[in-house]
Every structure is written in C-alpha cells, then in structure tokens.
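S.K.: 3D, please:
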Amino acid sequence: MIDEFARQLGALVTPVPRRLGLAVSGGVDSMALAFLVSKLNSQLRDSLDIHAFTVDHGVRQGSDEEASKVQKNLSQLGITSHVLKMKLEPELKTSPKFELIARNHRTRLLYDACASRQIRHLLFAHTFDDQLETFLMRLMRGSSIIGLAGMNTIGATPQLLAPCQPPLTYLRPLVGFTKTQLYDICIKNNVQWYEDHTNHDPSYAVRNGVRYLLQNPSLLPQFLQPEAVKKRLIQVQSLKQKINHRVDQVLYYLRENRLLSLDLDHSVVCLKLCREFLDLPLIAQSTLLLKPLQRIMPLSDPMYRQSSIQSALAKLGPSCETVTAANIQIHFDQKSHAYIFTRAPPYGDQKKAIRLDIPSPSILGQWSDYHLFDHRYWIRVKISDSAAAPQKISVTLDDPLKYMDLFNETLGPQDWPKSQLVAVQPLILADGVPIGYPTLGILKPMGFDVELRLKDSNGTAENSIFEDNLISLFERSKSRHKKHA
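M.R.: Down below sits the predicted model:
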C-alpha cells in the first residue's frame, strides 16, 4: 500500500517536495493519509519537513477537545501538527450559507498557515468515494461533463492571491483509494482516528444524504447503484481528458496565431473566430475560454460558471450579438469576426456595493498592502506628497458620462474608449472627488501613486500566455498605457 501511495504521489509531483502540509480533520481518511506520509518519510534518505493542520470550526461543543485529540494522534505518527481556530461571528454560524462561509474561511486559514511556514504543497485526503459523491451531487445540479468528472488530483488553491503572495498547490494522492482501503490501513496499523457523528446524519447536509444512499444501495434504482455510478464516473473522466487534450491543441494554435488575447490593463479578452475554434463542441469552447475569462470575471470562484458561459455561446450569432453570463458581457463583433469579452456593466444597487476604501500608508513613499477590487484588480497606493494627499482614497465603478468633461484636458473626446468599456474601468476618488481612470492613463496629481494589476488565475502564471494589449478595441487614436500616476 505504501508503494502504491508513493506512486500516486509521485505521479502528481516529482520529486516529492521537502516540505509538505497535510489537511487533517482527524477522520479515518486524513489519518490514513498522515500514516502513509509518515511511513513514506521513514523510507527516505532525507527526511521531509511535514506539518499537519487541523481546523477547529468552533461550531460544535467540545470541538477544541477533539482537535487536541487529533494532535495527540498525529504526534504518535511523528508529525508536527497545528490547530487553526476559525473565528466566525455568531450570526454566521446559523446562516443558510454557513457551509460556503466556513469553506472560504478554512481556505484562508490553511493558506496562511502554509505561507507562514514556506509550504508550497498541501495534501488532502479525498478518496474515490468522495469522487462518487461529488459526481451524484453535480449530476443533481445538472453540471457539465467537466464538473461531473469530479475533483482534480492537482490544482492551485481557490483563494485569490495578491501579486506578492506565494502560490499553494493542492494535491489529492488518495483519489485512487476507497474508504474501505483506508479503514483497513488504520485498523491494521493501529492508527487512531476520530469519527464525526454528523458525517453519518443524512439530514445534516446534501453530501451526507448522497453518502447514505451509496452506503445503502437497496434504496437506489439500478442505474444509480454504486458500481454503475463508478462505471459512469470513469467514462466521464476519460471523456474530460479527451476534451482537455483537444482544447490544449486548439489553444496552442490560437496562441501561435495570436487569435486569443488578454488585455491586462483594461480587463478585456478578445477571440478572433477561426474554424479550429468553431469546430469544437460547445463544452470544449467554454472549457478553453474559461482559462482567460476567469481573470476578468468579478467573481471569487469563477470555475463553477462554465455552464453559464457555454449557454451564452450557444445564443451568440447574427441575430444576437451581445449576451451576458457570469457577470461577463460577450459581444460578437461582425466587422472583425471576433468575440469580445468584458466585465458586464453593473446596474442598480450593484454600483453601490462596488466600492473600496484604501487605507493610506502611514510612511511616506511606502506602498500600501494590496487590496482586491471588484474581484478583478489588485490595487495599492503610495503617498508621494503628504501635504497634497487626500484623507481618503477610494476606487469604484460608475457611469463614465458623468466625468468625461473632467478629464478632457488629459484625454480628448476622440481618444475615449466606448462608454460601456469605460464603465467597468476602476475610477479613483480622492476624498470623494473623481480624479481619474489609471487603466486609461488618466490620473490627476493628488500626492499619491496608484498601481493596479489584473488578478491572476488562483495565484498561478498559467494565463500569462494570453497577455497582450488590445488598444485597437478601444478605437483610440493613441495609446496612453500607464499604471502609475
């Protein structure tokens, strides 16, 4: 079993990183993972630096005692462990969105714990049983083939990372193991684990209900029997691999011929249509486009919006030139025979919520921390003249027609982009007064500098291949490409 685990881990990352993090809840799956890592470590010439992290959600009474017991069990395996306490406001614990809130907090806690210890790889104990549960849950939601294929065995943290933050890679080396195998590992090696009774309550969460049905197949029709589901899951995963392979081929063609571009300053994606793209099935088209589009979506977790993009692409054509999906406006430009993707202009009460107040750095000439604006741009400021600097610096989105006259000295009327594109560019305010659009090269001197950077895809450099400047899209007579005041 150790050899199989080493093979699975080696297939994800080679060589095995010298420093590893483990996400350990204390249940049988994560304790089996801890045992396997510990056993593998004992066979290596140079020992690994292993840190296990247990998140105490603080929801159930006695959760702190349970976390301490998990630490004790991990110490018996020779693994250094840390308890990460989640601190949530009382009202959030009873929110109908508690699971989502808790997941986001857990993601941040694990990232911060790894980053502070220079850990770049975090292992999770998801099993093949978890994949089956995910398949059925997503089947009920009507997910696409990509979603039905389940969790990736390797990927980046879903947390959006500021430019200065190091990446964190998630590894799931146990997805080829069943829960029964992990029970056997723990029992045969006298590994202690904690059994969370809520995991067996089918009314506690949707996943619990699905798990209960899979464990009681007599309640399921023939086509949803565990063996039938396993067969379908394997078929879907194989189909996903074929789709991804074809997508990679077309993506390479688009890159080589400069047909797909991402304007980093203005948050615009352009795809010049070609037969290679149009011949792809819609599921493959949306898979390809999600790679660059996730960087301009004003969403914290855009990976779940692929079906929306797929539906929008199906509607586009001569009779429907513009559609909106996942807060992205997709325009079919017949003149250039291209799809142009931008952030959809906010409407109504949305505008009020899209505002960020940036604390001014206390030290002259020192950059502030990065702050995420509109889930698209990382922004920071630096005070260059304390006497001229405002008390309050803000960034928002607003109707550009209100402010064109204010900036016509800097940018003539003939140089302005189309109004719907300006409407989604960050507008800087000094003490509530508009002073410019940095992404358009417009910023009145007010004693401070501004830097904006389009978010990356989960902290990776995967989409840097798309970087390009699409000034021609804006129908401007000259480029005013600046990031700083």
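
S.K.: hey, let's count contacts and neighbours off CA atoms from now on
M.R.: OK.

S.K.: all strands of the stretch 301-450 of the chain, in order?
M.R.: Under the criterion DSSP state E, counting those that start in this stretch, strands of the stretch 301-450 of the chain are mapped to 322-325, 328-333, 338-343, 355-358, 371-373, 377-383, 393-396, 427-430, 433-436, 448-454.

S.K.: nearest residue to Leu364 other than its sequence neighbours?
M.R.: Of all residues not flanking Leu364 in the chain, Ile383 sits nearest, at 5.4 Å (CA to CA, 6 or more residues apart in numbering).

S.K.: mind listing what the one you found touches?
M.R.: Ser360, Pro361, Ile363, Leu364, Gly365, Gln366, Trp367, Ala389, Gly447, Phe448, Asp449 (CA atoms under 8 Å, 6 or more residues apart in numbering).

S.K.: between those residues, which is closest to His266?
M.R.: Of all those, Asp449 has the smallest distance to His266: 18.3 Å, by CA to CA.

S.K.: need the strands of the stretch 301-450 of the chain in JSON lines with distance to Met297, can you?
M.R.: Shown next, in JSON lines, are the strands of the stretch 301-450 of the chain (distance: least, CA to CA, whole Å):
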{"stretch": "strand 322-325", "distance to Met297": "10"}
{"stretch": "strand 328-333", "distance to Met297": "6"}
{"stretch": "strand 338-343", "distance to Met297": "6"}
{"stretch": "strand 355-358", "distance to Met297": "16"}
{"stretch": "strand 371-373", "distance to Met297": "12"}
{"stretch": "strand 377-383", "distance to Met297": "10"}
{"stretch": "strand 393-396", "distance to Met297": "16"}
{"stretch": "strand 427-430", "distance to Met297": "18"}
{"stretch": "strand 433-436", "distance to Met297": "23"}
{"stretch": "strand 448-454", "distance to Met297": "11"}
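
S.K.: looking at those strands, which is closest to Leu280?
M.R.: The closest of the strands of the stretch 301-450 of the chain to Leu280 is strand 338-343. By CA to CA, the value is 15.3 Å.

S.K.: how about this one, so we can line them up?
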Amino acid sequence: MTTTPVLHRSARAITISEFRDALRATCPPRFPQAKSLTHRRIGLAVSGGVDSMALAFLCSKIRIGDPYFRISDHPVGCFYAMIIDHGLREGSTKEANDVAEAVEKMGLRGQVMKIHWTEIVGKDRKPNDLPNVETLARQLRYRRIAQFCKMSKVASVLTAHHEDDQYETVLMRLLSGHGYRGLQGMRTATDIPECYDVHGAYQSGIIDDQQLDNPFYNMRPSGRQRKYMRRDLRYEVDPAVLAKEIEEGLDADAIAMYLDDYDAITNKAKRAPPLGPLDVEDGGIMVYRPLLHFSKERLVATCVENGIPWFEDHTNADPTLTTRNAVRHMYKNWTLPAALQKPAILRLAERCRAKVASEEAEADRLLHNVIFHKFENNTGTLVVTLPNFSFPIVPRRSTCSPTGRRKRTEHYRRIAAVTIRKLLSMVTPERELPPVQQLGPLVSMLFPSLVDEGDPPEPKAYVICGVHFIPLVGDFPLRWLLARAPHVSNVPRPFVASHGLALAKRISKHPTTWKPESWAEARLFDGRYWIRISHRLPCTVRVAPFEPEHQKPFREALDDRSKNDLLSMLRKYAPGKIRYTLPAIYSIYDVSNLLAGGNWWPDWQSKAADGSQEQTDEVGTLSENIRTKTLSEVFAGRLEWEKDVRERGKPQLLALPTLGISLPGLDDWLQWDIRYRKVDHRLLQLSKLGDFRLGRRELRFRVRTQYRYRRKRLRKPWKSSASWRPWR
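M.R.: You can find the predicted model right below:
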C-alpha cells in the first residue's frame, strides 16, 4: 500500500550538521601557519530575540559528537553569552537577567553588561532624548563587548544576523542610492566595529600574544621544520659551495647589496645607520555571522521545536522609530514589486559581491607588477613604480570600436583605483578609504595610458585621504613617494598623553628612588602607530608630531654621534616635510636637570650620597604632619614650586621613538614600545622583496654609475678577475 507523502509548507528547524557547515564556511583560519591546539572561548552576542536565542541553542549543541570542533584557529572551549542591558526602556534589566537564566539552562555561561549612560550624557539628560541614540547605543555596545573579550581572551564573536536582516540592509542601501560596492550587504566575517582605537580588539594584539610563554597562536617551527632549517644553513656555509659561487661571480642580488652605498658616496654625506623595522600589528577580535543564509522562519522553527523561549522587543514594531523598522513594516504589510522582493534583492547582493571579488582579484594580480622599492614603517613612507596598462595587440572588435575601447578603459580605471586604495591602506592615517569614484583624477595622473581624451596631466604632488603623492623624477622610470600629508594648521594635532608620577609617590623621596609606573595601555597615534609608555617623570608626557621649533634644541642636546645619526637619518628616511609627521615624545616642561642626574626639588639638601638620610627624616616629618593634619613648610614650598613650573614651563622634546634617538640619560626615566598598525600580509610580502624586484634597466644604471665613480676615484682601470665578472 502506497502512502501519500505529506508536504509541510512551514519552515523546518536548523539541524546541527547544517550549523556546523555554516560555521566552517564562515569562520576559516585567520593564521593557517599557526599550530593552535589550545581550546579557546567563543563569544555570543545575545539580545534575547528569537534569532540570538536560536544561535545560543545551536552553539550549545555544537560540541556534541565533535569536542575538537574549530571556530577560526582554535578548538571551541566554551561559549560566553554577552548580554547588553542598554537601560533605554523599562524592564530592560529584568529582561537581561531572564535571558541570562535561559542561556545558563542551555549549558552556556551568561554575562550581563550594563551601559551607564550617566557617565556619557550626564545626570540631567535622558539618553532617549538624544537624536542619535541608536548610533550611540551601537557604539557603546560594541565597545563594551570588546572590553569583556579582552579580559576573557576571546578572539571570535558570533552574532545572529540572518537572511531577513541582510535583505533589509541591502534594501535600505538601495533606497539611499549606494553603488554596487555598497549593495554587497553585511559580510560574513569582519573586524569588530566601533573599536578602532582599542588595542587588542581592533586589528592588534598578536605581538603581545607571541610574547607569552604559551601563546594562543603557536608560530614556532616544528621539529621537522627546524631540522630542514639546520640542513639549509649548513648548505649555505659550506666552503665548497661558497668557493663555487665566488668562482662563478657575483649575481644581481649580490650587486644590489652594494647599491645603498651609492647614495652616500654621490652625496658626500655620512651614511645613515640602518633602521630596524617596527613590528606590524595583527589579530584582534573578529565578528562572524553564521546565520546569514538562514531565514527568520527557520530560526523561529528551531526555537519552537526545541522549546527555547525568546523575548520580543516591542520597539522593533514601531515603524516611526528607525529606518530599519520602517522598511520592515513596508515589506511585511504591502506587496512590493518583484524586483524589490527578498529573492531578487538577495540575488542582487550576490552579484555585487561577485563583481567586487573579481575586481579585487584583478587588482591583486596588478599589484604583482608594482615594484615596491622601499616601505619604511618607521616613517610611514612607501616608494613604488607603477606599471603601464596595455591594450590587446591582436585586433578585436571590442578594441577597434570606440565604444568597446571606452568600456575597456573604464574597467581598467576601476582596477587602477582599487589598486590605489590598497596602496593607500599602507600609509593613510584615516580610518576609511576614499570610494573608487573619488580617485578618478589620481588615476589619470598615475596611469597616463588610461586617459582617452586629451593629454594626460603632468606628474605633480597630490593629497588625498591624508596621503601625499610625490613624483620622483629622474633617469629611471617615474617613481611615486607615498607619505603622510603634512599636518594642517587649522586642524588640531593628534596626541597621546601619559600622566606623570603621582605626587604622593615622590614628594618625600629622592628622584633616584622614584619607581616607574606600570606600562600604560597602548594607544593609537595618528591612525598609524600603536604606542605605550612607562616612565617615572614628575610631569605629563605627550606623544605628538615632530615640530620644527624643537629640532634645533633637541639636536644641540645630543652627543656628537647621535647628532650625526639624527641628521643623516632625517635626510635619508624623512626628507623635507615628512620629518614633521613623525611621532615625537615631549615632556610638558623642562626635565634636563633630572636626565643629567641632578635633583628635582630646588630646596633638596642631601645629607648622604644617595639621599637616604634625608628621605628618612622627611618621611618621619610627613607621618607627624599627617597626624596633625598639616603640611610641612618644605612640602608646601615644593607644591608651590611645581605648580609654578607647570604654569610657566615649555614643552621639551625627549625622543623620536621611530628613529630610536633620545636625549642622553632618558633610558633611566622613560621607556616606550611602538608598533605599526596592521597592513595586509600580501602587501607586506610584496614590500619585503624591495629592490630585488628592480627593473633590469634601473639596476644596470645604478651599477654603472657606481663603477664609474670608483674607477675615477682609484684612478686606474677596473680589471675583472677570474673570481668576479662585471654585470652584463
């Protein structure tokens, strides 16, 4: 007997295997070369709605049958449900606690985090009265999550954005007039937003992790890899192999090692000492959206089938509150045209993502033809030679017709603009890169072969997105220097401040006994450098741009060797106005006497060489005055003197940290740790090749110039021997 099958038209629940597949596709390894066997906590952003509760339930079952299931680089240890209590409506605190109880019943750990609005808007103002309360709440929510993840060593956060949210996002952007790059919708994986200046949260933290005894990302080579490395090193120092190489002669790479001497020889200047490159940051917290391909109906079915409660927010049903609510009300209560319905909009977003991915891949291929001569992250400069675009030589209908050539030129210009954006990302201090449409004039200047109408513009300096494009004209192919644009006078200078040693810790002690404060949290300076400071100076220390008026006093305070190094390094690595974009460390008033080993207080009369006797006497006086609730005349005088110094003092330049030059004696009082912000690893690999990718013509020119100079200086012809053959 044949039974007629029953076709259920309702949505079906999400299975664990489907969710595992979605996680594998959404959370690939960030550092494939790392050997990570340590289980790590995973964060869940839970609001209490049906989507986040379904996500919590699926995560609670993920390790059943596979205890070593990986999310990103690590096996899953446990899940932390992070519940944010915004406090914007009545009953939000009770609802957050109820959500935490429901999550804990699933076997997860719940953490309720409350946002304190009084610290932001004050006591006399209500947050709901703010015009941008939604934007501000989003920013505070993500920053609160980032703080918790840093303390809990969480590097991956899962959110419950689903297919309907993607549809609403793309539809809102379509109504706002976005182009195809804006119509991609939400990404499945992205860096945590609204935390650009939080170290360890946004694209940073990998260096601190590698300094631990047991890092989460194990980059150390295995035993077999070390064995191969030892074998390769033995081959490199083999005398027979070395003699054979000498007999065959120097190759182009060996000649390139001596090319740096040419600049110092021709300029008759002292050769600048080499700069050790700064460490480049990476890592941070990633936000993953594994439910983007599941509809809300399936999430509801998952909760209903498994008896999972959820909590509805009635403000989401108010169409007058936000644009998203209005769009949701529109497509749920009216029938939109077929082109604006959910299937069509999602297909549109998929096509936009495919087009952007194709352009990015083509731009990556073009970057392999870009010659990266030098990338100095100490000064934030990049020197490149850009390739020329060539049209197909074989006659084609698309190249012969004006319309076809115009379309191909427009396509090439888009690829060139995407390439420029990638180069800008290495140097710019801005958070957001300019859109492709704004790079049209720069594309015409950098790629003159892509100008169809009229003559291409002459190479000249150009500023965009805080980056100064400077043409370097010479006998070699045109190079471009990309550097941070000079600071504008009407814009406040960026700065990072570190408070001085507390008065209570030094007022009764000799300066030699002052103990430094612990390392401050790293701060982002000028959008390019992560810097942290530890010092025991009595005044506030600031990191600000190098100012011209401090150059001469700073140079005169250095010893002879440091003075020569400073001049040569500024001339070579930071010529012109580039030097005035370097970070510099200042004290708010003069501390030269302290650095020279002198006293700080003007009335200090030491009874012993180390000041121990006076310290004991004054500590006793301080204890007695505390009991009598009075201050000694000595302490009162010191307070008045320091207040007067603070009011009349002038800033003093202490160090240029990226160049490694500081005033004599500063090492005993101040230490710094500076790193460059994250740069795409593919661009770093290309930039490390440097002059090894020099064109044959330029390499030959530089070698011949050096050859002529040495021949003229030695006043005898250059004779080639059997062990050396000149470059041909």
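
S.K.: what would you report as the TM-score here?
M.R.: Here the TM-score for the pair of chains, by TM-score structural alignment, normalised by the length of structure 1, is 0.81; 457 aligned residues with a CA RMSD of 3.5 Å.

S.K.: after the helix or strand harbouring His51 of structure 1, which helix or strand is next?
M.R.: Following DSSP states H and E, one finds His51 of structure 1 within strand 49-56. Under the assignment DSSP H and E, the closest C-terminal helix or strand after strand 49-56 of structure 1 is helix 63-75.

S.K.: Provide the aligned range in structure 2 for that next one.
M.R.: Under TM-score structural alignment, the match for helix 63-75 of structure 1 in structure 2 covers residues 92-104.

S.K.: contacts for stretch 427-434 of structure 2, please.
M.R.: 196, 380-382, 421, 424-425, 465-467, 482-484, 526-528.

S.K.: buried sites along that stretch?
M.R.: Val427, Thr428, Pro429 (16 or more other CA atoms under 10 Å).

S.K.: would the first one count as being in a strand?
M.R.: What it means is Val427 of structure 2. No. Under DSSP: H, G, I helix; E, B strand; the rest coil, Val427 of structure 2 falls outside any strand and is assigned coil.

S.K.: quick one: which of the contacts of Ile383 of structure 1 is nearest Leu123 of structure 1?
M.R.: Lowest distance from Leu123 of structure 1 to these (CA to CA) belongs to Trp367, with 34.3 Å.

S.K.: surely that closest one is in contact with Pro361?
M.R.: Yes. Contact status for Trp367 of structure 1 versus Pro361: in contact at 6.6 Å, counting by CA atoms under 8 Å.

S.K.: what's Lys342 of structure 2 aligned with over in structure 1?
M.R.: Using TM-score structural alignment, the equivalent of Lys342 of structure 2 in structure 1 is Pro226.

S.K.: swap that for Leu582 of structure 2, please
M.R.: In structure 1, Leu582 of structure 2 lands on Gln425 (TM-score structural alignment).

S.K.: test my guess that its match contacts Gly436.
M.R.: No. Contact criterion CA under 8 Å: Gln425 of structure 1 and Gly436 do not qualify, at 10.1 Å.

S.K.: coming back round to it: shared neighbours of Trp367 and Pro361 of structure 1, which are they?
M.R.: With CA under 8 Å, 6+ apart, Trp367 of structure 1 and Pro361 have common neighbours Val381, Lys382, Ile383.

S.K.: buried set for stretch 80-93 of structure 1?
M.R.: For stretch 80-93 of structure 1, by 16+ other CA under 10 Å, it's Thr80, Ser81, His82, Val83, Leu84, Lys85, Met86, Lys93.

S.K.: so who does the match of Leu582 of structure 2 touch?
M.R.: Applying CA under 8 Å, 6+ apart, the residues near Gln425 of structure 1 are His266, Leu397, Tyr437, Thr439.

S.K.: can you map out the helices along the stretch 201-350 of structure 2?
M.R.: 206-210, 223-236, 239-248, 252-256, 260-267, 296-306, 323-333, 342-367 (DSSP state H, counting those that start in this stretch).

S.K.: what about Asp29 of structure 1, neighbour count?
M.R.: When neighbours are counted by other CA atoms under 10 Å, Asp29 of structure 1 registers 25.

S.K.: mind telling me what element it is part of?
M.R.: Asp29 of structure 1 belongs to helix 28-42 when assigned by DSSP H and E.

S.K.: what packs against that helix?
M.R.: Helix 28-42 of structure 1 makes packing contacts with helix 2-12, helix 179-188 when contacts are defined by 3 or more CA pairs under 8 Å, 6 or more residues apart in numbering; DSSP states H and E.

S.K.: how about JSON lines for those, with distance to Leu406 of structure 1 added?
M.R.: Formatted as JSON lines, those follow (distance: least, CA to CA, whole Å):
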{"stretch": "helix 2-12", "distance to Leu406 of structure 1": "55"}
{"stretch": "helix 179-188", "distance to Leu406 of structure 1": "65"}
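
S.K.: many thanks, have a good one.
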